[in-house]
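Peer 1: Dropping the sequence and predicted coords here.
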Amino acid sequence: MGQQAIETFRSCIPLFQALSDPYRQDIILLLAEKQPLSVNEITENLTLSRPAISHHLKILRDQQLVSIDQKGTQRYYSLQLEDALDLIKELVKTVEETC
């Protein structure tokens, strides 16, 4: 396996870690169904506390999987998957070409 494949795999680690948590998966699926949503609206649909939802949203935000739209005092979260999908596509392409 070439250096490019190794680097591509390594660059995907934070994304895979963010996606590996079942609660974050639930948030992503909920936002895919009904976006944009506030933290309170997400909390109403899941079994986690508001602070736990905020924690998971921060991780998703750090990996650029969700975006925030501020309206007054409310923050609304939406999916932002383009960069993550591009990275995964690059990984698949690299693996197909080098493995």
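Peer 2: Perfect, I can see it now. This structure is a prediction, so every number in the text was calculated from the model and none was measured.

Peer 1: Only C-alpha atoms from now on, for both contacts and neighbour counts.
Peer 2: OK.

Peer 1: State the distance spanning the first to the last residue of stretch 27-46.
Peer 2: Its first and final residues considered, stretch 27-46 spans 8 Å by CA to CA, to the nearest Å.

Peer 1: Buried residues, that stretch. List them.
Peer 2: The neighbour-count check on stretch 27-46 (16 or more other CA atoms under 10 Å) flags 27, 28, 30, 31, 36, 37, 38, 39, 42, 43 as buried.

Peer 1: let's bring in a second model and compare:
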Amino acid sequence: MKNTPDDNDFAVSTFRNCIPIFSALGDAKRQDIILLLAEHEPLNVNQIAEHIELSRPAISHHLKILRDVGLVSVDRKGTENNYSLELGDALVTIKQLVETVEKACL
């Protein structure tokens, strides 16, 4: 079955929607943070710093990138921010990409 131009446009759009997620996941330290949160969530920056050899400002920077793409959420309690994984929307987007590629390319 041949793809229509609309199918191709949708596939390109789906790929483009995944760029920020893949970019965020492309950094080893952000991968470490995700894996750490998967085991110990929720954690604050100090708790993350106990496990990952980065400065607190560097960890905060990585957490902001992960938050911006929807991979991490923050819950503020007083003056403390606790971070947790928030994979729902990102996983939906990646699954949509996989389905689109399977449909368009297989």
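Peer 2: Perfect, thanks for sending it. This structure is a prediction, so every number in the text was calculated from the model and none was measured.

Peer 1: and the buried residues of stretch 27-46 of the first structure, which of them are in strands?
Peer 2: Among these, the members falling in strands are 37, 38 (criterion: DSSP state E).

Peer 1: Just send the buried residues of stretch 27-46 of the first structure back as a markdown table, with distance to residue 98 of the first structure too.
Peer 2: Below are the buried residues of stretch 27-46 of the first structure laid out as a markdown table (distance: CA to CA, whole Å):
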| residue | distance to residue 98 of the first structure |
| --- | --- |
| 27 | 34 |
| 28 | 31 |
| 30 | 36 |
| 31 | 35 |
| 36 | 39 |
| 37 | 41 |
| 38 | 43 |
| 39 | 42 |
| 42 | 41 |
| 43 | 43 |
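
Peer 1: which of the buried residues of stretch 27-46 of the first structure lies closest to residue 7 of the first structure?
Peer 2: Ranking these by separation from residue 7 of the first structure, with CA to CA as the measure, puts residue 28 on top at 26.4 Å.

Peer 1: What is the equivalent residue in the second structure for that closest one?
Peer 2: Counting by TM-score structural alignment, residue 28 of the first structure corresponds to residue 34 in the second structure.

Peer 1: Give me the nearest residue to its match, chain neighbours excluded.
Peer 2: Closest residue to residue 34 of the second structure in three dimensions, ignoring its sequence neighbours and counting by CA to CA, 6 or more residues apart in numbering: residue 85, at 7.0 Å.
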